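[1] predicted model and sequence follow; I will ask about them next.
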Amino acid sequence: MPLTRSLPAALCITLVALLPAGAQEEAASVPQAASASLTLTLESSGDIERKLALYQCDEGPALTVYYINAAPNFLAIVPVDGQNHVFAAALSASGARYVSGPYEWWSKGGDATLRDLTQDEDAAPLAQCTESSNTP
């Protein structure tokens, strides 16, 4: 069962990302990994909902996706290639469609697809996933 949590009128999201290590020549002057964080404050006239969903994908590891619904802002935090990307809701005829740079995360019912929009329309998706009933 997905975790759903309603919060009062404002929500702060803190994202932490590891930056890749520099070249070997720079190893002496640059730490192996540096971390950075970003805090984003969303205002909403109603409740703010945060939902955690676990997806089992056809190929590759399971994906843990966080949905944040703070009207008029609807976000999904999706891991892509080991990094969390913040996706914003986009126009969709059916289901919930989110985009982040070249990536598209589209969910409908319990199914979801991750695509790289820079690839041809006929290209296979990066991941085809089904929401699991067990969440961490």
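    Received it, and whenever you're ready, just let me know what you need.

[2] can we go C-alpha only for contacts and neighbour counts from here?
    OK.

[3] spit out the contact partners of N84.
    A17, I77, V78 (Cα atoms under 8 Å, 6 or more residues apart in numbering).

[4] can you add secondary structure and give those residues back as CSV?
    Formatted as CSV, the contacts of N84 follow (DSSP: H, G, I helix; E, B strand; the rest coil):
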residue, secondary structure
A17, strand
I77, strand
V78, strand
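
[5] selecting buried members of those residues in PyMOL, what would you type?
    Buried residues among the contacts of N84 (16 or more other Cα atoms under 10 Å), as a PyMOL selection:
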select buried, resi 77+78
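
[6] okay, buried residues for stretch 104-121 please.
    E104, W105, W106, S107, D111, A112, T113, L114, R115, D116.

[7] which residues are contacting it?
    Residues contacting stretch 104-121 (Cα under 8 Å, 6+ apart): 87, 94-99, 102-103, 124-131.

[8] could you redo the last one with a cut-off of 7 Å?
    Here stretch 104-121 makes contact (Cα atoms under 7 Å, 6 or more residues apart in numbering) with 95-99, 102-103, 125-131.

[9] report the buried members of those.
    Among the contacts of stretch 104-121, those buried by neighbour count (16+ other Cα under 10 Å) are A96, R97, Y98, V99, Y103, L126, A127, Q128, C129, T130, E131.

[10] dropping in the other structure now:
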Amino acid sequence: MRFLSIALIVFLSACGQSSTDGPASAEQSSDASLSFKYQCESGKTIKVSYPTDSTAVMEYDNRRLQMEIAVSGSGARYVGERLEWWTKGSGEGASGTLFRHLADGTSGGAIEQCAQDADTA
């Protein structure tokens, strides 16, 4: 009985821990929007917020883009308005790439190569 009680306490404490896998983690809580700023090689800035675990809102080139999560081999990938936002890693220096999104659902050419700033958006 004592073992069962200890196992239950360990299980419940693990359920209360939050994930730190990055902004697009499947475990992300939808009660708070995460926001990040990326500095691109072109000199432009991309600001992205993640209002839910399956959506992203990007501010780029004087446009506000609504994006939905999409399948990726690694990292987090969001698609919307014929563009793709693909991030890998989390924290300062994490990479983000803006691609064209082709009609067949694949990635087109890269538009921007960016790195996450230390400051959030």
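    The structure has been received and is ready for your questions. The shown structure was predicted, so the numbers you read here are calculated from the model rather than taken from an experiment.

[11] for G46 of the first structure, state which of the contacts of stretch 104-121 of the first structure is nearest.
    The closest of the contacts of stretch 104-121 of the first structure to G46 of the first structure turns out to be A96 (Cα to Cα; 20.1 Å).

[12] aligned to that closest one, what sits in the second structure?
    Under the alignment (TM-score structural alignment), A96 of the first structure maps onto A76 of the second structure.

[13] could you identify the most distant pair in the buried residues of stretch 104-121 of the first structure?
    Maximum pairwise distance in these, criterion Cα to Cα, is 17.2 Å, between D111 and D116.

[14] let's have the buried residues of stretch 104-121 of the first structure in a markdown table, adding secondary structure and distance to T135 of the first structure.
    Shown next, in a markdown table, are those (DSSP: H, G, I helix; E, B strand; the rest coil; distance: Cα to Cα, whole Å):
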| residue | secondary structure | distance to T135 of the first structure |
| --- | --- | --- |
| E104 | strand | 23 |
| W105 | strand | 19 |
| W106 | strand | 19 |
| S107 | strand | 17 |
| D111 | strand | 15 |
| A112 | strand | 16 |
| T113 | strand | 19 |
| L114 | strand | 19 |
| R115 | strand | 23 |
| D116 | strand | 26 |
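
[15] show me the contacts for the residue in the first structure that I46 of the second structure lines up against.
    Counting by TM-score structural alignment, I46 of the second structure lines up with L63 in the first structure. Going by Cα under 7 Å, 6+ apart, L63 of the first structure touches L54, Y55, Q56, P79.

[16] ok, those residues in the second structure: which stay?
    With the contact criterion set to both residues aligned by TM-score structural alignment, their matches' Cα atoms under 7 Å, these that also touch in the second structure are L54, Y55, Q56, P79.

[17] which position in the second structure aligns with the first one?
    Taking TM-score structural alignment for the superposition, L54 of the first structure sits opposite K37 in the second structure.

[18] same question, A76 of the first structure
    Matched across to the second structure, A76 of the first structure falls on A56, judged by TM-score structural alignment.

[19] assess the claim that that match and L65 are in contact.
    No. Assessed by Cα atoms under 7 Å, A56 of the second structure is found out of contact with L65, at 8.2 Å.

[20] compare those two (neighbour count), which wins?
    A56 (26 against 15; other Cα atoms under 10 Å).

[21] you'd agree Y38 of the second structure is up against K44?
    No. Look at Y38 of the second structure against K44 with Cα under 7 Å: they stay out of range, at 8.6 Å.

[22] flag every buried residue along the strand or helix carrying K37 of the second structure.
    Element membership for K37 of the second structure (DSSP states H and E) is strand 34-40. Under the neighbour-count criterion of 16+ other Cα under 10 Å, strand 34-40 of the second structure has L34, S35, F36, K37, Y38, Q39, C40 buried.
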